[in-house]
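Asker: Got a predicted structure plus its sequence, pasted below:
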Amino acid sequence: MTIRHRFTGRTALVTGAGSGIGRAVALAFAAEGANVVVAGRRREPLDETVDLIERAGGKALAVTADVSAAADIQAAVDAAVEHFGSLDVAVNNAGVFRGGASLTDLPEEDWHTQLDINLTGAFLALRAQVRRMRTQPSGGAIVNIASNIGVHRRAPGIAAYAATKAAVSVLTRGAALDHIADGVRINAVSPGPVDTSMSLRPGETEAGRAERMRTDAPLGRVSTVEEVAAAVLYLASDDAASTVGTDLVVDGGATA
């Protein structure tokens, strides 16, 4: 097996890195030589991610941050630069899901929570990250985590979540065009159902999800977090040097 080191000497910031896709992305960057800053609202799972990276011989730093607070995401960017000397890659993965209700039954609090974290959080993170990256001769690369549900999939009972993720995809394209001249490449990955608790519908078991996926996706299964991480690393790497403003769908063919 070929061992790749596409990110040796670079620093990557990953939000929502305490579990699921975010943790898998952080581990993948570290395995390819990056210094990794992991950010999230709860310290304990972040420390677990750091421990996994360090036990594998990598370097990592945990920063507690709420992406919906501008000061928190700026602090995470500053910590990356102060601790490792630069910010070369950022992955905006932090997100929440509040589903299972029609729009008329959705609590207003759930609407605002999803909007604040999924969309405003992506905006605040992009703003802070681009401001730093454009000062560096090497620029940088940013990958936002959107969702296939926000662009191509029917979305009964999850209209608010779908709206925020569709907005992240559009935000990605606009920001990419705004800042490619600054040397910052911005793209998105849109996963379909992934092997995490977030992909379970209300009251659904893992066995029920597996049965649903056998008919929902041509691949016949949910994607793994490692498969999503591989897509993220590709877009963040020099392999994708001419890829700008794209939204890479990883969903087993569900939206093909």
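Answerer: Perfect, thanks for sending it. This is a predicted model, so every value here is computed, not measured. Numbers count the residues shown, from 1 in each chain.
Asker: hey, let's count contacts and neighbours off CA atoms from now on
Answerer: Noted.
Asker: Buried residues in the host helix or strand of residue 215, which are they?
Answerer: Residue 215 belongs to helix 206-216 when assigned by DSSP states H and E. The neighbour-count check on helix 206-216 (16 or more other CA atoms under 10 Å) flags 209, 210, 213, 216 as buried.
Asker: Turn these into CSV, including distance to residue 67.
Answerer: Shown next, in CSV, are these (distance: CA to CA, whole Å):
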residue, distance to residue 67
209, 30
210, 32
213, 31
216, 32
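Asker: now, which of those residues sits nearest residue 113?
Answerer: Proximity of these to residue 113 (CA to CA) peaks at residue 209, which lies at 25.5 Å.
Asker: Mind telling me what element residue 188 is part of?
Answerer: strand 184-191.
Asker: Distance from that strand to the middle of the chain?
Answerer: Distance of strand 184-191 from the chain centroid (CA atoms, centre = their mean, to the nearest Å) equals 9 Å.
Asker: Take this one as well and set it beside the first:
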Amino acid sequence: MSRVSRTSARSGKGGCQGEAPGQTCCDHRGRFRDGPGHGGGVRQRGGSRAVTFHTDEEGAQETRRRVEDLRRRALMQQVDVRDEASVALLFEAVQRELGPPDILVNNARMGSGGSPVAETTTEDFDTVTRTDLYGPFFCRREFIRHRKATGPGGRILNITSCLRPFPAR
């Protein structure tokens, strides 16, 4: 069983807790943390982990090393969730190296970086939109395609990037 989790390097939050023996967690966060919400299931229950990253290769390498130190299988792959071909390649690699995905946790986000709306460029808005909206869609779509080819089942968790109000600037 495989678990695919796409987690933000900026948020520092994870979605890889609780995988059963033989499951795999694919974590876009890059940095390794153990315990509830931070991939503790890799240590506690024997799951493997596919570590994905966008720019934090050093953090992803450290996570891979720590997972392998636990005698678990680890896959590391760069992915740009804004690009559907990049997401498709990720799922193909997970399928090939770790088996079919059973769980998808969508938790990556870009956010506006606190820029006032009046100062946000169209290019910046497009980047945020492709990361925060298209990225989860591309991941869900690939997950469902792989689940359909594998058989029934699977779970998708979509986690929003924030729920606190922001004042208009």
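Answerer: Received, thanks. Because the structure is a prediction, the values reported are computed rather than measured.
Asker: quick one: TM-score?
Answerer: TM-score for the superposed chains, counting by TM-score structural alignment, normalised by the length of structure 2: 0.75, backed by 150 aligned residues with a CA RMSD of 2.7 Å.
Asker: still on that earlier bit, could you single out the nearest of the buried residues of helix 206-216 of structure 1 to residue 173 of structure 1?
Answerer: Proximity of these to residue 173 of structure 1 (CA to CA) peaks at residue 216, which lies at 27.6 Å.
Asker: can you name the residues of structure 2 that the strand holding residue 188 of structure 1 overlays?
Answerer: Against structure 2, there is no aligned range for strand 184-191 of structure 1 (TM-score structural alignment).
Asker: That strand packs against which elements?
Answerer: Strand 184-191 of structure 1 sits against strand 140-145, helix 159-179, helix 225-236, strand 247-250, with contacts defined as 3 or more CA pairs under 8 Å, 6 or more residues apart in numbering; DSSP states H and E.
Asker: and residue 123 of structure 1, which of those is closest to it?
Answerer: Closest to residue 123 of structure 1 of those is helix 159-179 (CA to CA; 7.8 Å).
Asker: In contact with the most centrally placed residue in structure 1, which residues?
Answerer: When CA atoms, centre = their mean is applied to structure 1, the residue found nearest the centroid is residue 93 (2.4 Å). Residue 93 of structure 1 sits next to 14, 15, 16, 17, 21, 22, 144, 145 when contact means CA atoms under 8 Å, 6 or more residues apart in numbering.
Asker: if you set the cut-off to 6 Å instead, what comes out?
Answerer: 15, 16, 145 (CA atoms under 6 Å, 6 or more residues apart in numbering).
Asker: residue in structure 2 matching the last one?
Answerer: Yep, that's residue 145 of structure 1 we're talking about. So, by TM-score structural alignment, residue 145 of structure 1 is matched to residue 159.
Asker: Tell me the spacing between its match and residue 124 of structure 2.
Answerer: Using CA to CA, to the nearest Å, residue 159 of structure 2 is found at 22 Å from residue 124 of structure 2.
Asker: Next one: the nearest residue to the match of residue 145 of structure 1 once chain neighbours are set aside from residue 160 of structure 2, what distance?
Answerer: What sits nearest to residue 159 of structure 2 in space, not counting adjacent residues and going by CA to CA, 6 or more residues apart in numbering, is residue 107, at 5.1 Å. Computed as CA to CA, the residue 107 of structure 2 to residue 160 of structure 2 distance reads 7 Å.
Asker: which neighbours do these two share?
Answerer: By CA under 6 Å, 6+ apart, no residue touches both residue 107 of structure 2 and residue 160.
Asker: Helices of structure 2, residue ranges please.
Answerer: For structure 2, the helices defined by DSSP state H occupy 40-45, 57-69, 84-98, 122-129, 135-150.
Asker: mind listing what's buried in the last one?
Answerer: Of the residues in helix 135-150 of structure 2, 135, 136, 137, 138, 139, 140, 142, 143, 144, 146, 147 count as buried by neighbour count, 16+ other CA under 10 Å.
Asker: ditto for the third one
Answerer: Buried residues in helix 84-98 of structure 2, counting neighbours by 16+ other CA under 10 Å, are found at 84, 86, 87, 88, 90, 91, 92, 93, 94, 95, 98.
Asker: Give me the mean distance between that helix and structure 1.
Answerer: Once fitted to structure 1, helix 84-98 of structure 2 is off its aligned match by 0.8 Å on average (mean CA distance after the TM-score superposition for structure 1).
Asker: What lines up with residue 87 of structure 2 in structure 1?
Answerer: Structural alignment places residue 87 of structure 2 opposite residue 73 in structure 1 (criterion: TM-score structural alignment).
Asker: Same check on residue 118 of structure 2?
Answerer: Using TM-score structural alignment, residue 118 of structure 2 lines up with residue 104 in structure 1.
Asker: What distance do you get for that match to residue 156 of structure 1?
Answerer: According to CA to CA, residue 104 of structure 1 and residue 156 of structure 1 sit 12 Å apart.
Asker: In terms of packing, which of these two has more residues around it?
Answerer: Ranked by neighbour count (other CA atoms under 10 Å), residue 104 of structure 1 and residue 156 place residue 156 first, with 12 against 8.
Asker: And the aligned partner of the more buried one in structure 2, how far from residue 96 of structure 2?
Answerer: Residue pairing (TM-score structural alignment): residue 156 of structure 1 is matched to residue 167 of structure 2. From residue 167 of structure 2 over to residue 96 of structure 2 the distance is 46 Å, taken as CA to CA.
Asker: and what of residue 64 of structure 2?
Answerer: Shown here: residue 64 of structure 2 relative to residue 96 of structure 2, a distance of 17 Å by CA to CA.
Asker: for residue 90 of structure 2, same thing?
Answerer: From residue 90 of structure 2 to residue 96 of structure 2 the distance is 10 Å (CA to CA).
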